[in-house]
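1. Test case, fold it:
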Amino acid sequence: MREGADERGIRKGIILQSALNLDAQFWFIYADLKTLPDLGRALHLTLTFSL
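-> Modelled structure (predicted):
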């Protein structure tokens, strides 16, 4: 019984971490789009971080 609860907790932690990573990448890319005059470079970064 205890093992099942631990596994669920670990899985939730991984999902949460993934969501936080995606959010951080989004804001990083958004900042690049605002600060870089070169849109091509920002789009390249976006594609790089999406993979």
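2. Every contact and neighbour count from this point should use C-alpha atoms.
-> Will do.
3. For this protein, just list every one of the helices.
-> In the chain, the segments counted as helices under DSSP state H are 2-35, 39-50.
4. and the shortest one, what other elements does it pack with?
-> Packing partners of helix 39-50 (3 or more Cα pairs under 8 Å, 6 or more residues apart in numbering; DSSP states H and E): helix 2-35.
5. Could you name the helices and strands sitting against the helix it packs on?
-> helix 39-50.
6. quick one: the helix it packs on to helix 2-35, angle?
-> Here the directions of helix 39-50 and helix 2-35 differ by 170 degrees (axes from the mean of the first three to the mean of the last three Cα atoms, to 10 degrees).
7. Could you also give me the structure for this second sequence? I'd like to compare it with the first:
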Amino acid sequence: MSISSLEFSVKFLSDSISRSKFSRPQSVAYLHMLHMYLLRISASPLGSPM
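-> Now for the predicted structure:
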């Protein structure tokens, strides 16, 4: 999974969350958590989670 596809998935998720009516603080917290997780995956040398 390349970094561009990771960025695309993050943008797609943030777009769908901001478009949906339930854009609450918990949605933002979930998106932030997912973003940090994706950053950790893309930063690891093998590209594997954990």
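8. TM value for the aligned chains?
-> Here the superposed chains carry a TM-score of 0.51, computed using TM-score structural alignment, normalised by the length of the second structure; 36 aligned residues with a Cα RMSD of 1.9 Å.
9. how many other residues sit next to the residue mapped onto A29 of the second structure from the first structure?
-> In the first structure, the residue matched to A29 of the second structure (TM-score structural alignment) is H44. A total of 11 residues lie near H44 of the first structure under the criterion other Cα atoms under 10 Å.
10. distance of H44 of the first structure from W27 of the first structure?
-> 15 Å (Cα to Cα, to the nearest Å).
11. For the first structure, which residue occupies the most central location?
-> Geometric centre of the first structure, nearest residue: L22, 1.7 Å, by Cα atoms, centre = their mean.
12. so what corresponds to that residue in the second structure?
-> Checking TM-score structural alignment: L22 of the first structure goes with E7.
13. how much space between F28 of the first structure and A19 of the first structure?
-> On the measure of Cα to Cα, F28 of the first structure and A19 of the first structure end up 14 Å apart.
14. Let me fix that, I meant to ask about L45 of the first structure.
-> 19 Å.
15. Compare the two (neighbour count), which wins?
-> Neighbour totals were compared for L45 of the first structure and A19, and L45 leads with 15 against 12 (other Cα under 10 Å).
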